[in-house]
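[1] Sequence unavailable; structure follows:
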């Protein structure tokens, strides 16, 4: 994924959410709507999340050190995981708490709606939906540049760079949350019954918790360490055996050290070489082919070995054994 594309999407979401958060807070202060408060906290949490993604992207560019010889690429995954926790706790759980508080208030004081500034919440929410739509459009546009033929579900699940999937899900959650809030507030104004406001707030909370869990699952997988994509693995295998240096691949493993850095470790069967210098030159040629085929394969370890046929199975296909 292009880091620039992810940064553009993050900045678009950040500016949109900051503006939306301020207007929602003003609307909540004027009306006391729980949906507006939940949405205000949601937008503030999203703004903090985008700041975390930008920070993670910046820290991931640090050079490798003796203590961290493979660099800091995975720091982007760590900050994406923190984002899921913030979205779950600050956004989702707070909204659920506020929904319960509003529901309890209706039971104690009796059903009542918004007492003043009736036009403010719908107006703010409609404006917020428009602004959030522009942010979501930017995230979709940048994602389309890198997702290829993959479906949206596949893109979110398989993307090695976390920023775009995170922003996509956040913007989607924000749009749906605004719609829930608009329905809740509109029904409250129409019926003068605050239970609708509480229901809209609860829907926002459940939505945010669901998105946060999805993000946590996906970023956890990245943190544990994911292999290269099937397409990249196939290209690497083809590059290894493309020349005369390697007879076959015995076994190979790949691991993402970061979104744009792939480690390749393989044990390969090589033809007999007269000298160690010739063997080293052959291995270097294989590594060069791998890097040309998959540029993100930046750390490559190839272990040469010699194989011979030691058994003749009943099916007539010789089994290769390590000498």
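    That came through, no problem. Since the structure is predicted, the reported quantities are computational estimates derived from the model, not experimental observations.
[2] CA atoms for contacts and neighbours, from now on please.
    Noted.
[3] wait, residue 270 sits on residue 246?
    Yes: applying C-alpha atoms under 8 Å, one finds residue 270 in contact with residue 246, separated by 4.4 Å.
[4] Show me the strands in the stretch 51-200 of the chain, by range?
    Under the criterion DSSP state E, counting those that start in this stretch, the stretch 51-200 of the chain carries no strands.
[5] got the contact list for the closest residue in space to residue 140 that isn't next to it in sequence?
    Spatial nearest neighbour of residue 140, chain neighbours left out: residue 168 (7.1 Å); criterion: C-alpha to C-alpha, 6 or more residues apart in numbering. By C-alpha atoms under 8 Å, 6 or more residues apart in numbering, the contact set of residue 168 is 136, 139, 140.
[6] Let's check: the centremost residue of this protein is which one?
    Compute the mean C-alpha point of the chain, and by C-alpha atoms, centre = their mean the closest residue is residue 162, 3.0 Å away.
[7] State the distance from that residue to residue 74.
    10 Å (C-alpha to C-alpha, to the nearest Å).
[8] what do these two both touch?
    Both residue 162 and residue 74 are contacted by residue 259, under the criterion C-alpha under 8 Å, 6+ apart.
[9] picking up where we left off before, now the residue nearest to residue 140: how far from residue 144?
    According to C-alpha to C-alpha, residue 168 and residue 144 sit 11 Å apart.
[10] after the top strand by length along the chain, next one along is what?
    Identified as the longest strand of the chain according to DSSP state E is strand 246-258. Once the chain leaves strand 246-258, the next helix or strand it forms, by DSSP states H and E, is strand 261-270.
[11] List the contacts of that following strand.
    With C-alpha under 8 Å, 6+ apart, strand 261-270 has contacts from 73, 228, 245-257, 296-307.
[12] What's the PyMOL syntax to select whichever of the residues you listed are buried?
    Here is the PyMOL command that selects the buried residues among the contacts of strand 261-270 (16 or more other C-alpha atoms under 10 Å):
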select buried, resi 73+228+245+246+247+249+254+255+256+257+296+297+299+302+304+305+307
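[13] Please verify my assumption that residue 33 contacts residue 117.
    No: using C-alpha under 8 Å, residue 33 is not in contact with residue 117, being 10.6 Å away.
[14] structure B:
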């Protein structure tokens, strides 16, 4: 049991916070829908409950992905978080369909709703809380990217560094971005329906919210499918190639792989060195390179092997303008 708790402590904190906030909002919006019959509120209820469920699973998956390798699974459990994210987006996909279906029903058979101020109050609370979680996720993205920002610049900078975020953090950010904008959309729809009598506005808002949810499903599904297969981090590969070339003992690089394993990177290197070096000198070179590579962001495992220099430089997968990834 102590091992389980120690693993859970390592889980993605933004996803746990988002799960709890969305559970509270889902219940609150469900109560509001029961009293008002507002279809836009129904869409927001489904969205919040769906987000809560999959963000909780993502938290569990991110914790399990940090489990140490075992004899049966020597490469570790890093890709568990990708598998969990794939399962999580399926839940969102199902709820997206239900949201769009109810929105279409409201458009084709518009029905009035009651308790406008109840709906507006609940939606306003949801927008504020979702916005707080969104900002928390944005700051976590910047932290994972070794970047800093002010309160007002955190959100736009998070978009810039979104591809460098951990899968769980990226999922939370995108879901809460949709949730916050969906809340605003639902709030506007309620006001339009009440003051203009255009009841279809709530159905239109519900469909738009469902479509935004489907967008998140598509993006996260494709990204985590690549993660399950094992995707190369091209930016970090280029950076590590430069680090290797900076070492005067490295004459050529026969092989370099930088593969995403969940939230971390595994690096495998086969470099050519001077064949006249002693075993002790080669061991010192290996220790030096291991120390440098393991200090890089998200790199958790490094395998280095050497071969004798054949006098021919084969490595050409390198950019002339490397990024500072430290």
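    That came through fine. It should be emphasised that the depicted structure is a prediction, and the values quoted were computed from it without experimental measurement.
[15] circling back: quick one, what contacts the residue nearest to the centre of the first structure?
    By C-alpha under 8 Å, 6+ apart, the contact list for residue 162 of the first structure reads 76, 77, 80, 219, 259.
[16] Next, the buried residues of stretch 154-166 of the second structure.
    For stretch 154-166 of the second structure, by 16+ other C-alpha under 10 Å, it's 154, 155, 157, 158, 161, 162, 164, 165, 166.
[17] Distance check, the nearest residue to residue 313 of the second structure once chain neighbours are set aside against residue 209 of the second structure.
    Once flanking residues are discounted, residue 313 of the second structure sits nearest to residue 252: 5.6 Å by C-alpha to C-alpha, 6+ apart. Separation of residue 252 of the second structure from residue 209 of the second structure (C-alpha to C-alpha): 53 Å.
[18] Which of the contacts of residue 168 of the first structure are retained in the second structure?
    Here is what carries over to the second structure from these, by both residues aligned by TM-score structural alignment, their matches' C-alpha atoms under 8 Å: 136, 139, 140.
[19] quick one: which of the residues you listed is nearest residue 124 of the first structure?
    Nearest to residue 124 of the first structure among those, counting by C-alpha to C-alpha, is residue 136 at 17.9 Å.
[20] since we're on the closest one, how many residues are nearby?
    As a burial measure, residue 136 of the first structure scores 23 neighbours (other C-alpha atoms under 10 Å).
[21] And it? What does it align with in the second structure?
    Under the alignment by TM-score structural alignment, residue 136 of the first structure pairs with residue 134 in the second structure.
[22] pretty sure its match is touching residue 177, no?
    Yes: in terms of C-alpha under 8 Å, residue 134 of the second structure counts as a neighbour of residue 177; the distance is 6.3 Å.
[23] quick one, what contacts residue 87 of the second structure?
    Contact analysis of residue 87 of the second structure by C-alpha under 8 Å, 6+ apart lists residue 54.
[24] List the contacts of the aligned residue in the second structure for residue 223 of the first structure.
    Taking TM-score structural alignment, residue 223 of the first structure has residue 228 as its aligned residue in the second structure. By C-alpha under 8 Å, 6+ apart, the contact set of residue 228 of the second structure is 79, 82, 83.
[25] residues contacting the last one?
    It refers to residue 83 of the second structure. Contacts of residue 83 of the second structure (C-alpha under 8 Å, 6+ apart): 224, 225, 228.
[26] Not including adjacent chain positions, what is the nearest residue to the first one?
    Excluding the flanking residues, the one nearest residue 224 of the second structure by C-alpha to C-alpha, 6+ apart is residue 82, at 4.9 Å.
[27] So what does that neighbour match up with in the first structure?
    Aligned by TM-score structural alignment, residue 82 of the second structure pairs with residue 77 of the first structure.
[28] Residue 217 is in contact with that match, correct?
    No: the criterion here is C-alpha under 8 Å, and residue 77 of the first structure misses it with residue 217 at 11.7 Å.
[29] neighbour count winner among those two?
    Ranked by neighbour count (other C-alpha under 10 Å), residue 77 of the first structure and residue 217 place residue 77 first, with 28 against 13.
[30] Do a quick rundown of the helices in the second structure.
    2-8, 13-36, 39-64, 80-108, 116-144, 154-160, 167-196, 200-229, 234-246, 279-294 (DSSP state H).
[31] List the buried residues of stretch 221-235 of the second structure.
    Neighbour counts over stretch 221-235 of the second structure (16+ other C-alpha under 10 Å) mark 221, 223, 224, 227, 228, 231, 232 as buried.
[32] residues contacting the closest residue to the last one other than its chain neighbours?
    In space, residue 232 of the second structure comes closest to residue 259 once its chain neighbours are excluded; the distance is 4.5 Å by C-alpha to C-alpha, 6+ apart. Counting by C-alpha under 8 Å, 6+ apart, residue 259 of the second structure touches 230, 231, 232, 233, 265, 266, 267.
[33] Quick check: the counterpart of residue 259 of the second structure in the first structure vs residue 249 of the first structure, distance?
    Aligning on TM-score structural alignment places residue 259 of the second structure opposite residue 255 in the first structure. Look at residue 255 of the first structure and residue 249 of the first structure: by C-alpha to C-alpha, they are 17 Å apart.
[34] Same check on residue 130 of the first structure?
    Taking C-alpha to C-alpha as the measure, residue 130 of the first structure falls 54 Å from residue 249 of the first structure.
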